[in-house]
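Asker: The following comprises the amino acid sequence and a computationally predicted model.
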Amino acid sequence: MAQKPINLTAAYGLESPEQSRQLYADWADSYDRSFAEEANYILPEQVARMFAAADGQGPVLDIGAGTGLCGVALDRLGISPIDATDISPEMLAQALRKDVYRDVIEADLSVGVPVPRATYDGLVSSGTFTHGHVGPEVLPGLLRIAKPAAVFALAVNARFSVTSGFTAALNRLQDGNWIRGLTLPEVAIYGPKATGPHQADKALIAVFSKV
């Protein structure tokens, strides 16, 4: 069956977990080729580099891992072990084929990731915190599964950060002494070969550690 073309407008317009599952089921087989390569999608590499620069280490959870592009970037930097979580089993199946993940966990972040407290020394995300996906309401659940001093590197679409209150939520967590060392550098989501209406889109990468 022919795969549907990647359409960021459709992805940004998602309104429910069920819509997310269906959309990414349709995209899974062609995502790397028809989106990541053609759009010159460099955000996963940006996240991995910033995680490494912050002395992040495994075990690390790749949140909203999709087809595993951030996991591949982490693996190239020598960071392991890496687990992946995503709402789409079809995307996780693609991620497993890259042979960089120790385990994959199908989960809806709005419900929580079914692992024990204080499981991970690091958490990364390169495409989940954006329009039509999930927002800052999942941060407490992610902190629950992080060990004390765990390093986070979470990419957040820059426009979405404003409309969702993501940056404000992070600042509240820091003021409440839940996290420390918060920085929010802005990076390009797409590389110089990108074309189209989203080619100049930016992301903030929230780098911090759990107290």
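Answerer: Yep, it's here.
Asker: For the rest of this, base every contact and every neighbour count on C-alpha atoms.
Answerer: Fine.
Asker: buried sites along the longest strand along the chain?
Answerer: In the chain, ranked by residue count with DSSP state E as the criterion, the top strand is strand 146-157. Using 16 or more other Cα atoms under 10 Å as the test for burial, strand 146-157 gives 146-157.
Asker: which residues touch Asp103?
Answerer: If you count contacts by Cα atoms under 8 Å, 6 or more residues apart in numbering, Asp103 has them with 82-84.
Asker: which of those residues has the most neighbours?
Answerer: Ala84 (29 neighbours; other Cα atoms under 10 Å).
Asker: And for the helix or strand that contains it, what's in contact with it?
Answerer: Per DSSP states H and E: Ala84 is located in strand 82-86. Contacts of strand 82-86 with the rest of the structure, by Cα under 8 Å, 6+ apart, involve 58-66, 68, 71, 92, 100-108, 113.
Asker: Alongside the first one, take a look at this:
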Amino acid sequence: MESDNPLLKRAYALDGDAGRIRDLYADWAASYDADTLDGMGYVAPVLAARALSEALEGETAEARILDAGCGTGLVGAEIARRTEAEIDGIDLSPGMLEEAARKKVYRSLAEADMTATLNLSDNSYDGVVSVGVFTSGHVGPEAIDELARVARPGAPLVVTVHEKVWEPDRYAAHLAEMERHGLIRLRAINDAPYHEKEGYTCKLCLLEAA
């Protein structure tokens, strides 16, 4: 099913250009939560937060979590409801980060380009989550390498990949290659709802940093 939302159409038409991505989310930030949660049935943040919280296995009180591509903070808010973890968020869009700050669930928020090397130390997070990032015209599978780098060995990584890009962008092959090179261990890759009202699904990937 194709969306009638003009901003979502713009999102799916992106070509990875950082300037165009910033422009889109500057326009969308204020209405993003209502448009996606109510208008599109965006359930991926809840599902990913639940998966990460369960994977932490009782470590939530002192855990440090990276929400990569945090947007307006939908995932961070869901993690905060389930855990006592400290959450850091990064995103390309200043406008989205401003909305995320209003939720008051993040320890820190910073602008970052996930197509480049992140200004974060190796092995610095007990868990990493990334929702809504691996989709058309945004970020490719190579960015998962950086998420694995900043996670401590054994830390869970929960990533959603939109159905439209899973096969064309060869995510399965990239994750398998990461595992062969000892960067991650694949724990589960499941089909999951994404935008329920739009009819879109995703792959909900549970990985473990090696």
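Answerer: Perfect, I can see it now. All of these numbers come straight from a predicted model, not from anything done at the bench.
Asker: which of the contacts of Asp103 of structure 1 does structure 2 keep?
Answerer: With both residues aligned by TM-score structural alignment, their matches' Cα atoms under 8 Å as the criterion, the subset of these whose aligned partners also touch in structure 2 is 82-84.
Asker: distance between the lengthiest strand in structure 2 and the chain's centre?
Answerer: In structure 2, with assignment by DSSP E, the single longest strand is strand 184-195. Distance, stretch centre to chain centre, for strand 184-195 of structure 2: 12 Å (Cα atoms, centre = their mean, to the nearest Å).
Asker: That strand vs structure 1, average distance?
Answerer: The superposed strand 184-195 of structure 2 is, by mean Cα distance after the TM-score superposition for structure 1, a mean 1.3 Å from where its aligned residues fall in structure 1.
Asker: In the very next helix or strand once past the longest strand of structure 1, which of the residues would be classed as buried?
Answerer: Downstream of strand 146-157 of structure 1, the first helix or strand assigned by DSSP H and E is helix 158-164. Across helix 158-164 of structure 1, burial judged by 16+ other Cα under 10 Å covers 158, 160-161, 164.
Asker: can you list these in a markdown table and add distance to Ala53 of structure 1?
Answerer: Formatted as a markdown table, those follow (distance: Cα to Cα, whole Å):
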| residue | distance to Ala53 of structure 1 |
| --- | --- |
| Ala158 | 21 |
| Phe160 | 25 |
| Ser161 | 23 |
| Ser164 | 27 |
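Asker: Greatest separation within the residues you listed: which pair is it?
Answerer: The span of these, defined through Cα to Cα, is set by Ala158 and Ser164 at 10.1 Å.
Asker: Doesn't Glu137 of structure 1 belong to a helix?
Answerer: Yes: the assignment for Glu137 of structure 1 by DSSP: H, G, I helix; E, B strand; the rest coil puts it in a helix.
Asker: Map it onto structure 2.
Answerer: Aligned counterpart of Glu137 of structure 1 in structure 2: Glu142 (TM-score structural alignment).
Asker: can you tell me which of the contacts of Asp103 of structure 1 lies nearest to Ala36 of structure 1?
Answerer: Ala36 of structure 1 has its nearest neighbour among the contacts of Asp103 of structure 1 in Ala84, at 18.2 Å by Cα to Cα.
Asker: The closest one corresponds to which position in structure 2?
Answerer: Ala84 of structure 1 maps onto Gly89 in structure 2, by TM-score structural alignment.
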